[in-house]
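Asker: structure for the following, please:
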Amino acid sequence: MTLTHHTETRRPLACIILAAGKGTRMKSDLPKVLHKVAGRSMVAHVVAAASLLAPEKIIAVIGPGMESVAAEVAPHATVVQENQRGTGDAVMAARALLEGFDGDVLVAYGDTPLVTAKTLGAMVQARREASDPAVVVLGMRPAVAGAYGRLILGAEGGLDAIVEYLDATEEQRAVTLCNAGLMAFDGARLFGLLDSIGSDNAKGEYYLTDAVAVARAAGHACRVVEAPADEVVGVNSRAELAEVELIMQRRLRAAAMAAGATLADPETVYFSHDTRLGRDVLVGQNVVFGLGVDVADRVEIKPFCHLEEVIVSPGAIIGPFARLRPGAEIGPDAHIGNFVEIKNARVHEGAKVNHLTYIGDATVGSKANIGAGTITCNYDGFFKSHTEIGAGAFIGSNSSLVAPVTIGDGAIIGAGSVVTRDVPAASLAVARGRQSIYEGWASSFRTRRAAEKAAKGKK
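Answerer: Below you'll find the predicted structure:
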């Protein structure tokens, strides 16, 4: 989905994402913006939201040595903020890439992964209103305003000033509308405003927020767009990352239920950003969806399952305690039961793999039945090989199918067999040692061992 703007002639749009912060409070070797929320890096969340506005350019501003961040945002452009002298300086680092750009410029942050395309679009739309504001600032009303900068509005509702908490009067501190940091600019005026920003402050830095004061002094209008406070939460520590993950999970759970899925205990179900659930899907407690899971209609996923890079077809039943690994494809009305692991395998329509079984690098034909304790022995220490199980085949419990091997349609494998050769269709294969019975052996064994134990105890 791409968001469009209601203008007669669509103005060009560029988005600058500030991602140069080292994130020292994260105490990590990984750049802060690469830490993941719902399986996707924070900066990638912001890129995805901005991309829905169909901008002509997305530019990430990174710090020296952040090649991994550049790779994450590719194919979008990156520029390096060499000296890192504040947010205003960070935007200035993108100047060369916006030379002659005649449009609007949206400035977002790589550590605010919860911001939505709807909010970004509202900022751009406000920038294009008839009042022609030079700057649009995103505002919020957090439950506790604390030390946030306050947004001071004029009599007609325009933005007059951003006042930092330490500089605010008691009256200004009582204002509940706070600065969320994101901004939208008229690109034609952006760098002129930034050129006029000074660094006469405690840190000697160039603050992007000072652009509002410069714009107002020049007689330009400024505007505010409000967003929910939990949409603009920034991440500076592991604890804040966990808080953002919680908010994202609640958002994803709500979306899944609104689309027609039932979550038996929503707070225990964990999604990835790309999880897709169909209508009338029932998800039990403590289910985890890794990346790349696509679940069709009327599927039941019982408690304590883990799925990753999996396709599940309509009517299938999964779990409890099942693990579906990358490359698993579960056909319509198939059953994957408790303590079953499926990896890189197709389980066709109506097949049953119900108990304590590993199926890897395999095909299970329609309506085949795989007995408890069965494994496909797919790896010889050097290569992985394929196991083909035909339609309607019956694999007895505790069988080992040593790949590469084919079990024909309708074949039966006797319980406890180790199958190393192909089995023709409709055949019975039994591959185990002959059973021997020695009557009375157990009694004599117990008598002898008991006597030996008693003799040792007398010493």
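Asker: hey, let's count contacts and neighbours off CA atoms from now on
Answerer: OK.
Asker: list the buried residues in the longest strand seen in the chain.
Answerer: Ranked by number of residues, the top strand in the chain under DSSP state E is strand 178-186. By neighbour count on 16 or more other C-alpha atoms under 10 Å, the buried set for strand 178-186 is Cys178, Asn179, Ala180, Gly181, Leu182, Met183, Ala184, Phe185, Asp186.
Asker: please pull up the helix or strand immediately following that strand.
Answerer: As assigned by DSSP states H and E, the chain's next helix or strand after strand 178-186 is helix 187-195.
Asker: check the offset of that following helix from the chain's centre.
Answerer: In terms of C-alpha atoms, centre = their mean, to the nearest Å, the centre of helix 187-195 is found 36 Å from the chain centre.
Asker: before we move on, back to that, could I get the buried residues of strand 178-186 as TSV with distance to Arg253?
Answerer: Formatted as TSV, these follow (distance: C-alpha to C-alpha, whole Å):
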residue	distance to Arg253
Cys178	28
Asn179	29
Ala180	25
Gly181	27
Leu182	26
Met183	29
Ala184	31
Phe185	34
Asp186	37
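Asker: from those, which single one is nearest Asp294?
Answerer: Relative to Asp294, the closest of these is Leu182; by C-alpha to C-alpha it sits at 33.6 Å.
Asker: mind checking how far the closest one is from Pro228?
Answerer: Look at Leu182 and Pro228: by C-alpha to C-alpha, to the nearest Å, they are 13 Å apart.
Asker: and this one, please, so the two structures can be compared:
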Amino acid sequence: MTASTRELAIVVLAAGKGTRMKSDLHKVLHPIAGRPMIDHLLASAAALRPAKTVVVVGAGREQLEMALGDRATTCLQEPQMGTGHAVQQAERELAGFSGDVLVLYGDVPFVKGETMQAMLDRLHAEDRPKVVVLGFEPDDAGAYGRVIADAGGRISKMVEFKDANEAERACTLCNSGLMAASAADMFDLLRRVGNDNAQGEYYLPDIVNIAISDGETCAAVPSDTPDEVRGINSRAELAAAEALWQAEQRDYWMAEGVTLRAPETVFFSWDTELSADVTIEPNVVFGPGVTVARGAHIKAFSHLEGASVGEGAQVGPYARLRPGAVMGKNSFVGNFVEMKKATLGEGAKASHLTYLGDAEVGAGANIGAGTITCNYDGYFKYKTVIGENAFIGSNSALIAPVTIGRDAIVAAGSAVSRDVDDGDLRMVRGEQIVKPGWADRFHDAMKKKKAAAKKS
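Answerer: So this is what the prediction gives:
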């Protein structure tokens, strides 16, 4: 039976307290590119179509259970007595399961699905290793535990750095902690792991040496890059992981035909979708849920989240698109324009200093500077509809619910609270009163009054 035909269970270790984060939020729920780090890992694992996913929890259990929902079952490790003890807690959840078990870490979020599959394929290779370990070769092996293996990846020994001799320390293949074995082998070996060590804990890597002492084969699979097994335990490491992820995404999108004028200043979300010939200027931030169509131009200092930008559309500079913003083909929003739950039709434009909330703007419409859709009365939201080719004059307030007809004109400075029919002009202004010479007389009187006050 091959790896592809055997059922798979994923066991994710996430019971650590994460004290170095100094946070009320569980460590593995801290986001990278707007997505909790554990969700990055689970998304990669999902490509293997696991039959079961078990997350081992401890401190912050309630937070994790709420975040995971029905995507995984959880089991509690309390007290926490090492990684081997943590995996043992999943045995009850996997009762009767006869497939393979892949052990991952919730704070090691960048392991690729292809790497996980390589571990499983090695588990079912011709020499049938009892345990497969994911190894990696860092630039500085430092105090990592070493994996002593031959050219074929067959392990002769797993050794902690402090216990390694000079020759073993010269080995550069290190232990990532990720392992795969059949469920039966995994839990049988774990029952034989002792805690005769300085910490009095039960360590998962010990199952390899136990299997080797039984005369069994164990094997290592090398990771493509040390970054893949980068662990995150502090705010500094979280920032470094974010920087790594962003750098990879910038390279990816440029390779896909996107122009980044200053790549290091553009920040993507985990689900950003861009098309070829999109241009992005400096200091643009994408929150979750953004799609940008071919030929669109995102100008400097814009922030987009939950928005769809149509083909050839232009955004910014200094624009903000909030969730529900939809820009049609060749539409335009300029500096200091904000859209929220609003649609801008094909060729429509709002050039500057405008808020469009809960609005539908027809094709070709022009929204003047300082226009506001007044969509909230303190209790409920209401919609504004602006017809095709309508012209909204500057500094207008459209008090929803209201409809402005196609080809209609709203005069500058109007506060519109009733519908405007197609082709009509609506002007809502107070009467202008002129008092000739009043200002001159006022200034003269005030100057005399001020001079008299100084004398007294």
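Asker: for the stretch 201-350 of structure 1, what spans make up the strands?
Answerer: 222-226, 262-263, 276-277, 282-283, 288-289, 293-295, 300-301, 306-307, 310-312, 317-318, 323-324, 328-330, 335-338, 341-347 (DSSP state E, counting those that start in this stretch).
Asker: out of these, nearest to His355 of structure 1?
Answerer: Of all these, strand 335-338 sits nearest to His355 of structure 1, with 5.4 Å by C-alpha to C-alpha.
Asker: for that closest one, give me every contacting residue.
Answerer: With C-alpha atoms under 8 Å, 6 or more residues apart in numbering as the test, strand 335-338 of structure 1 has contacts from 316-322, 350-356.
Asker: between those residues, which is closest to Val61 of structure 1?
Answerer: Ala322 (42.8 Å).
Asker: counterpart of that closest one in structure 2?
Answerer: For Ala322 of structure 1, the aligned position in structure 2 is Ala319, judged by TM-score structural alignment.
Asker: likewise Phe191 of structure 1?
Answerer: With TM-score structural alignment defining the correspondence, Phe191 of structure 1 maps onto Phe187 in structure 2.
Asker: and the gap between its match and Ala180 of structure 2?
Answerer: 12 Å.
Asker: with Ser331 of structure 2 instead?
Answerer: 52 Å.
Asker: can you give me the helices in structure 2?
Answerer: Ranges of helices in structure 2, per DSSP state H, are 37-46, 61-68, 83-88, 113-123, 166-169, 183-190, 206-213, 235-255, 438-455.
Asker: tell me which of the ones you listed is the most buried.
Answerer: When you average the neighbours per residue for each of the helices of structure 2 (mean count of other C-alpha atoms under 10 Å), helix 83-88 leads with a mean of 23.
Asker: in structure 1, what range does that one match?
Answerer: Per TM-score structural alignment, the counterpart of helix 83-88 of structure 2 in structure 1 is residues 87-92.
Asker: got it, and stretch 112-124 of structure 2?
Answerer: Counting by TM-score structural alignment, stretch 112-124 of structure 2 corresponds to residues 116-128.
Asker: how about stretch 40-56 of structure 2?
Answerer: So stretch 40-56 of structure 2 sits over residues 45-61 in structure 1, by TM-score structural alignment.
Asker: can you give me the end-to-end span of the matching stretch?
Answerer: Stretch 45-61 of structure 1 has an end-to-end distance of 16 Å (C-alpha to C-alpha).
Asker: and what of stretch 420-436 of structure 1?
Answerer: End-to-end for stretch 420-436 of structure 1, by C-alpha to C-alpha: 24 Å.
Asker: and Lys27 of structure 2, how many neighbours does it have?
Answerer: Under the neighbour criterion other C-alpha atoms under 10 Å, Lys27 of structure 2 is assigned a count of 30.
Asker: number of nearby residues for Gly284 of structure 1?
Answerer: Gly284 of structure 1: 21 neighbours (other C-alpha under 10 Å).
Asker: any idea how far it is from His273 of structure 1?
Answerer: 19 Å.
Asker: now swap in Glu309 of structure 1 and tell me
Answerer: Distance from Glu309 of structure 1 to His273 of structure 1, by C-alpha to C-alpha: 13 Å.
Asker: what residues are shared contacts of those two?
Answerer: With C-alpha under 8 Å, 6+ apart as the test, Glu309 of structure 1 and His273 both reach Leu291.
Asker: before we move on, the earlier item: what's the farthest-apart pair in the contacts of strand 335-338 of structure 1?
Answerer: Phe321 and Gly350 (19.7 Å).
Asker: burial of the aligned residue in structure 1 for Thr291 of structure 2, as a residue count?
Answerer: When structure 1 is aligned by TM-score structural alignment, Thr291 of structure 2 is paired with Asp294. Using other C-alpha under 10 Å, Asp294 of structure 1 has 19 other residues around it.
Asker: test my guess that Pro303 of structure 1 contacts Leu282.
Answerer: No. Here Pro303 of structure 1 lies out of contact with Leu282, judged by C-alpha atoms under 8 Å, at a distance of 10.1 Å.
Asker: tell me, how many residues neighbour Ser272 of structure 1?
Answerer: With other C-alpha under 10 Å as criterion, Ser272 of structure 1 counts 20.
Asker: for Leu307 of structure 1, see how far away Phe271 of structure 1 is.
Answerer: Distance from Phe271 of structure 1 to Leu307 of structure 1, by C-alpha to C-alpha: 10 Å.
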